[in-house]
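Requesting a structural model of the entry that follows:
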Amino acid sequence: MDGALPLAGRRALVTGGGTGIGLACAWALTRAGAAVTVLGRREAPLRAAVEAGAARSMLAADIAALPPLPACDLLVHAAGAAESAPFLKTDAALWQRMLSANLLGAAAVMQAVLPGMLTAGEGRIVAIASTAALKGYAYTTAYTAAKHGLLGLVRALAQEVAGRGVTVNAVCPGFTDTAIVADSIARIQAKTRRSEAEARAELTRQNPQGRLVRPEEVAAAALFLCLPGAAAVNGAAIPVAGGEP
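Model prediction:
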């Protein structure tokens, strides 16, 4: 293996790989030498990622209805969605959307790629969760419950495969400078009539560093978990949130 490219010869699948944190993870894995396939619902950003060099190939699909997936040694599951509402206005449809996007989809992808990893006797699974997997946030009961469920999935599966060469971990970013957070800022503005700066401050105050996390910082943690030196890290939840309690 090329010492300068620690993931040379490794095949990686990144879900949600066309934008935001997923795209940053694709770039990080590619630069480390992995052959990356990006998966997502929208073809245009996936194609742009491949054309830019962030990935070698793409697969346009909804994780709720997965086609056969390519064999991979590394899975970074970054697909997800966020919606907010007061608990008493969180209806069954919203619950289902959040559970499907943030928990059930992750389980389906993991079930699809895990058999190949177990046969090979090695593999890495990294789920991009959230600080909402570690604590509660008001007005996000369905999202927070789903992310707690995702972390529970990671921890349980990590124990199940611990002796078979596969590790399963989570990265838990705080509010990150992505389109999802931009949408949250827009919703705060619409509901409260605050300025964009005031709405952004509402989110950045959660971070003791007083800023949004950068997607590249989340990707760096995901990359670490895929490197050979992280073989003993299993069942972990790594916060990338500037020290947010």
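
make it CA atoms for all contacts and neighbour counts henceforth
OK.

Report the separation between Ala156 and Lys147.
Computed as C-alpha to C-alpha, to the nearest Å, the Ala156 to Lys147 distance reads 14 Å.

These two: which is more packed in?
Lys147 (27 against 13; other C-alpha atoms under 10 Å).

looking at this, the more buried one is in a helix?
Yes - assigned with DSSP: H, G, I helix; E, B strand; the rest coil, Lys147 falls within a helix.

Now for the residue lying closest to it once chain neighbours are set aside: which residues touch it?
Excluding the flanking residues, the one nearest Lys147 by C-alpha to C-alpha, 6 or more residues apart in numbering is Ala133, at 4.6 Å. By C-alpha atoms under 8 Å, 6 or more residues apart in numbering, the contact list for Ala133 reads 144-151, 172.

Identify the farthest-apart pair in those.
Ala145 and Cys172 (14.2 Å; C-alpha to C-alpha).

Settle it for me: which of these two has more neighbours?
A count of neighbours by other C-alpha under 10 Å puts Cys172 above the other of Ala145 and Cys172, at 25 against 20.

What distance do you get for the more buried one to Ala12?
20 Å.

Tell me the residue in the chain that is farthest from the middle.
The C-alpha centroid of the chain is most remote from Arg193, which lies 30.9 Å away (C-alpha atoms, centre = their mean).

Before we compare anything, build this one as well:
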Amino acid sequence: MTTTQKTVVVTGASRGIGRTVALSFAREGYRVWALARAADALESLAKEGGERIRPLVVDVANEEALLAATKTILAEGPPTVIVNNAGITVSAPLTKTSTADVARVMAVNVTAPFLLCRELMPAMAKAGGGRVINIGSMAAERGMKYTSIYCASKHALLGLTRALAVEYAKKNITVNQVNPGWVETDMFANATAAISQTTGRSGDQAREALASMNALGRIIQPEEVTALVMFLASDAAAAITGAAYAIDGGELG
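Presented below is the predicted three-dimensional model:
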């Protein structure tokens, strides 16, 4: 993939995987449109990443705001890469999962990636191609109790990934998904806190319980996920599309 203007759009860019992804692309010389809700965290990202970081304060669950953001992006040219990273979860039994929970999770995890792809991919194709990388979860490949709507959303994201890969294959756009296991992020911290609260285990014990779920016996680091994202964005991955890459320490293996 050859382009004179390398630009990436990263959602959920203010923390965790999104932050490391944004900084890695900035170091590689990309102009980085960094989308997130937290203005202060985006300001911190911009200070660390320098002038290549273009912060956009956007709640991706807000369709009007997200569409406005795509117009801002396209005004400076089509992106080379889209990384749909923003995601949320709800941990609750089926009977305690509300329709409001369903709407919010689907809006962030499925509708937002769909809208970004719909609005940006045609311009990418016209400019010669690009990459779309969706950040899923091991929950895209299997069921997990107490996370029915989260699992449903990540399965839906994988379906979107595979469908768009086929639709845009001859337009020189690859579409792939990265499915991490437990990663050292705020979501992981919240999960360990919930385990501690419901079981009485210490934080370290809760952490160990989650780490023991995979063959490596450890938590994945955001930088490890980022390395896979950077590979999929590279010329070396030009023949890879419609793929789902597990980076879960062997949990699904």
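
Report the TM-score for the pair.
Comparison of the two superposed chains (TM-score structural alignment, normalised by the length of the first structure) gives a TM-score of 0.94, and 241 aligned residues with a C-alpha RMSD of 1.7 Å.

Where in the second structure does stretch 185-195 of the first structure fall?
Taken onto the second structure by TM-score structural alignment, stretch 185-195 of the first structure occupies residues 192-202 there.

where do the helices sit along the stretch 151-253 of the second structure?
Listed in chain order, the helices of the stretch 151-253 of the second structure (DSSP state H, counting those that start in this stretch) span 186-199, 203-211, 222-232.

can you redo those helices as JSON lines with mean neighbour count and distance to Ser91 of the second structure?
What follows is those, written out as JSON lines (neighbours: other C-alpha atoms under 10 Å; distance: least, C-alpha to C-alpha, whole Å):
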{"stretch": "helix 186-199", "mean neighbour count": "15", "distance to Ser91 of the second structure": "9"}
{"stretch": "helix 203-211", "mean neighbour count": "17", "distance to Ser91 of the second structure": "15"}
{"stretch": "helix 222-232", "mean neighbour count": "18", "distance to Ser91 of the second structure": "22"}
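
Select, out of those, the one closest to Pro113 of the second structure.
helix 222-232 (16.0 Å).

Check which helices and strands the closest one sits against.
Secondary-structure packing of helix 222-232 of the second structure (3 or more C-alpha pairs under 8 Å, 6 or more residues apart in numbering; DSSP states H and E): helix 16-27, strand 130-135, strand 173-180.

if you set the cut-off to 7 Å instead, what comes out?
Helix 222-232 of the second structure sits against helix 16-27, with contacts defined as 3 or more C-alpha pairs under 7 Å, 6 or more residues apart in numbering; DSSP states H and E.

and stretch 155-162 of the first structure, which residues are buried?
155, 157-158, 161 (16 or more other C-alpha atoms under 10 Å).

and which of these is nearest Ala44 of the first structure?
Out of these, the member with the shortest distance to Ala44 of the first structure (by C-alpha to C-alpha) is Leu157, at 33.2 Å.

How about the counterpart of the closest one in the second structure, nearest residue that isn't a chain neighbour?
Counting by TM-score structural alignment, Leu157 of the first structure lines up with Leu164 in the second structure. Distances taken as C-alpha to C-alpha, 6+ apart put Val175 closest to Leu164 of the second structure, at 6.6 Å, once the chain neighbours are dropped.

list the contacts for the aligned partner of that neighbour in the first structure?
Residue pairing (TM-score structural alignment): Val175 of the second structure is matched to Val168 of the first structure. By C-alpha atoms under 7 Å, 6 or more residues apart in numbering, Val168 of the first structure lies in contact with 124-126, 154, 157-158, 234-235.

of the residues you listed, closest to Leu212 of the first structure?
For the contacts of Val168 of the first structure, the nearest to Leu212 of the first structure is Val126 (21.6 Å; C-alpha to C-alpha).

And the closest one, what's its match in the second structure?
With TM-score structural alignment as the criterion, Val126 of the first structure pairs with Ile133.

For Ile188 of the first structure, which non-adjacent residue is closest in space?
In space, Ile188 of the first structure is closest to Ala199, 5.9 Å off (C-alpha to C-alpha, 6+ apart).

How much space separates that neighbour from Glu83 of the first structure?
16 Å.

cool, Arg97 of the first structure as well?
9 Å.

can you check Ala93 of the first structure too?
11 Å.

Who has more neighbours out of the two?
Neighbour totals were compared for Ala93 of the first structure and Glu83, and Glu83 leads with 19 against 9 (other C-alpha under 10 Å).

you'd agree the more buried one is in a strand?
No - per three-state DSSP, Glu83 of the first structure lies outside any strand segment and is coil.

wait, what's in contact with whatever residue of the second structure lines up with it?
With TM-score structural alignment as the criterion, Glu83 of the first structure lines up with Val90 in the second structure. By C-alpha under 7 Å, 6+ apart, the residues touching Val90 of the second structure are 101, 147, 150.

How about Gly12 of the second structure?
Gly12 of the second structure sits next to 18, 35-36, 85-86 when contact means C-alpha under 7 Å, 6+ apart.

Make JSON lines out of those and add neighbour count and secondary structure.
Output for those, formatted as JSON lines (neighbours: other C-alpha atoms under 10 Å; DSSP: H, G, I helix; E, B strand; the rest coil):
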{"residue": "Gly18", "neighbour count": "25", "secondary structure": "helix"}
{"residue": "Leu35", "neighbour count": "28", "secondary structure": "strand"}
{"residue": "Ala36", "neighbour count": "23", "secondary structure": "strand"}
{"residue": "Asn85", "neighbour count": "25", "secondary structure": "coil"}
{"residue": "Ala86", "neighbour count": "27", "secondary structure": "coil"}
